[in-house]
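In: What follows is a predicted structure for the sequence shown.
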Amino acid sequence: MSAAPLTLTPALQQQLRDWLQEDIGRGDLSAAALRPGRCRAHWISKAPGVFCGGPLLDFVFRELDPKASVELLVADGDAVTPGQCLLNVEAEAAALVAAERTALNLAMRLSGIATATSRLVAELEGSGVRLADTRKTTPGLRVLEKYAVRCGGGVNHRLGLDDAAMLKENHLAWAGGVAAAIAAVRSGAPWPARVIVEAETSAEAQAAIEAGADGVLLDEFSPEALLELVPQLRALTSRPVVLEASGVQPEQLRAYAATGLDLISTSAPVTRSSWLDLSMRFSS
């Protein structure tokens, strides 16, 4: 499944250098066992899943060997099967071994997220409801983890606090209510900014729409409650308001999708996924 391309910004390139340095430290002591010279290696998948991380690999290997070359045989978002060859890489043997762990760790982590996302997206197929991620990400990996969600067919929620204002329980309590909180944000935010309210009751959801919220996140409502509530909220205004559910268990996705929601947000692909098992082998 295709996704918006990953841009290797200067900040991301520096992160990759730092991660390589974290592993290499003062130097790879195992390199002495290798014969000098260039060699080839290939990656295989040891489990079924969705591949992710390809755009990072050329940079990682070239950082240790500027003449390294990576031939990707699959694209990010492609389904892979056990035993499938994913890429070929050629470089100095010492560079291949030194970069191997960092490259594999990143690709296995991101592929695991893409795989978990794709399974949940498949549960929503045909419903018109999109699966979104959350800000529950690993510090330092947010851009990459959210990219992996896109590769699995999901959509990104806020990348950070400056993307949109989401007013939660604590905001509403300290602001003095839904209307006051929305008014305060509107008075200081740029005009294109969206305001989302997390509602824990039907009264809060109704108040959010009446106060002009662009979206309402319906937190931990049952599918049965939303079957009744969603049409009521749609009837309150003629303007488009995104209705989203959170606190959804994966086995309940189809039930929630039948309620008329626009989005279901979940942290599960990032917080609960297993790494996809990949391996690098020297080619004969």
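Out: Ah, there it is.

In: switch to C-alpha atoms for all contacts and neighbour counts from now on
Out: Noted.

In: what about the strands in the stretch 1-150 of the chain?
Out: In the stretch 1-150 of the chain, strands defined by DSSP state E, counting those that start in this stretch lie at 38-45, 49-50, 69-72, 79-80, 85-92, 130-132, listed in chain order.

In: and for the third one, what are the contacting residues?
Out: Read that as strand 69-72. Here strand 69-72 makes contact (CA atoms under 8 Å, 6 or more residues apart in numbering) with 54, 57-58, 61-62, 86-91.

In: ok, and for that strand, which residues are buried?
Out: Within strand 69-72, the residues that qualify as buried are 69-70, 72, counting by 16 or more other CA atoms under 10 Å.

In: Columns distance to A31 on top of those, output as JSON lines?
Out: What follows is the buried residues of strand 69-72, written out as JSON lines (distance: CA to CA, whole Å):
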{"residue": "S69", "distance to A31": "20"}
{"residue": "V70", "distance to A31": "21"}
{"residue": "L72", "distance to A31": "26"}
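
In: ok, structure two:
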Amino acid sequence: MSLFNLHSDTLTSHIKSWLQEDIGTGDVSALVTIPETHQSKGIIHAKQDGVIAGLPLIAMIFNIIDPQMQIQLLIPEGEHVSKGTTIAEINGNTRNILSGERLVLNLLQRLSGIASKTKQFATIIEDLDSNIADTRKTTPGLRVLEKYAVRIGGGVNHRVGLYDAVMIKDNHIKAAGGITAAVSNARKSIPHTMKIEVEVESLQEVTEALSAGADIIMLDNMHAEHMVQAVHQIREVNHNITIEASGGINLQSIRSVAETGVDIISIGGLTNGVQTIDISLDLYQKKGEEV
């Protein structure tokens, strides 16, 4: 699945807005220092190891700025590269290369950071049956891209927004008057094709969620020993219920969580506060050109 294709119109609109935010009335530095017709080759390369994500954005961004720009991708999307690897080559108008440089790098660095972190988590439990999932803890305006990067890194996507799934959390439970009431209210209003997920924090709440008929049960901030009990309790009642674990899970604890038998492990840190991958663009003057 490609989120780029699914949201191409929206993504194009975002890119144009981001370019306008940065360029405004014109790239003053490029306009006053570089001749209008000057041509260059730009080399995008990794300055540290990591999984590269977001390569389709290079052409999208540069071709919005200048449809004549020529872009050659030198590695496949999702490739794990080492420091110094050349990622892509851009040939075209020097001013336009420089005008698009920062947006391209900002997005590549962030998405590659997310893909790299997701890959770290996924690798630790690759021999187990659990999947790593993202959350809604994403950067406003970048959710589709950040969730795309999670998939590139070997993870799966949780709900995209508030509109595409029922997820009953602690505040919903309080406002509705309990898990049973919240699930009952939801079941009356949603189509039969939509599932209901309930967040629980104790074995007592697991029992109530099971009785209420939840389709997915999220074990939130549970200790590993309680998680084992919860998984056993749920499987005894219904093998078809999806079990999710969430809350404070890190690289040190992910293995023990997956070993409890949960199906999904959702981690907000995949997209929230992620460390970017250092990627750079170096400009090379074409033969016969003078600045």
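Out: Right, received. Where do you want to start? No experiment lies behind these values; they were computed from the predicted model shown.

In: Could you get me the TM-score between them?
Out: Comparing the chains after superposition, counting by TM-score structural alignment, normalised by the length of the first structure, produces a TM-score of 0.95; 281 aligned residues with a CA RMSD of 1.3 Å.

In: ok so, going back, of all the strands of the stretch 1-150 of the first structure, which one is nearest L29 of the first structure?
Out: strand 85-92 (15.6 Å; CA to CA).

In: Which strands or helices does that closest one pack on?
Out: Counting contacts by 3 or more CA pairs under 8 Å, 6 or more residues apart in numbering; DSSP states H and E, the secondary-structure elements packed against strand 85-92 of the first structure are strand 38-45, strand 69-72.

In: now those in CSV, with distance to T102 of the first structure?
Out: As requested, those are arranged in CSV below (distance: least, CA to CA, whole Å):
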stretch, distance to T102 of the first structure
strand 38-45, 14
strand 69-72, 15
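
In: looking at those strands, which is closest to N105 of the first structure?
Out: In terms of CA to CA, the element of those nearest to N105 of the first structure is strand 38-45, at 12.7 Å.

In: what residues does the closest one touch?
Out: Judged by CA under 8 Å, 6+ apart, the contacts made with strand 38-45 of the first structure from elsewhere in the structure are 80-93, 96, 276-284.

In: and if we set it to 6 Å?
Out: Under the criterion CA atoms under 6 Å, 6 or more residues apart in numbering, residues 82-93, 278-283 lie in contact with strand 38-45 of the first structure.

In: Kindly report the same for stretch 270-281 of the second structure.
Out: Contacts with stretch 270-281 of the second structure, where a contact means CA under 6 Å, 6+ apart, come from 43-48, 109-110, 112-114, 137-138.

In: I'd like those as CSV, with neighbour count appended.
Out: Below are the contacts of stretch 270-281 of the second structure laid out as CSV (neighbours: other CA atoms under 10 Å):
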residue, neighbour count
I43, 17
I44, 24
H45, 20
A46, 21
K47, 16
Q48, 14
Q109, 23
R110, 24
S112, 32
G113, 27
I114, 33
K137, 15
T138, 19
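
In: which two of those residues lie the greatest distance from each other?
Out: Put simply, by CA to CA the two of the contacts of stretch 270-281 of the second structure set farthest apart are I43 and K137, 32.6 Å from each other.

In: so how far is stretch 81-101 of the second structure off the chain centroid?
Out: For stretch 81-101 of the second structure, the distance from its own C-alpha centre to the chain's C-alpha centre is 23 Å (CA atoms, centre = their mean, to the nearest Å).

In: so that stretch aligns onto which residues of the first structure?
Out: The alignment of stretch 81-101 of the second structure onto the first structure (TM-score structural alignment) spans residues 80-100.

In: could the strands of the stretch 1-150 of the first structure be laid out in a markdown table, adding distance to E22 of the first structure?
Out: Compiled in a markdown table, the strands of the stretch 1-150 of the first structure are given as follows (distance: least, CA to CA, whole Å):
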| stretch | distance to E22 of the first structure |
| --- | --- |
| strand 38-45 | 23 |
| strand 49-50 | 27 |
| strand 69-72 | 23 |
| strand 79-80 | 30 |
| strand 85-92 | 20 |
| strand 130-132 | 32 |
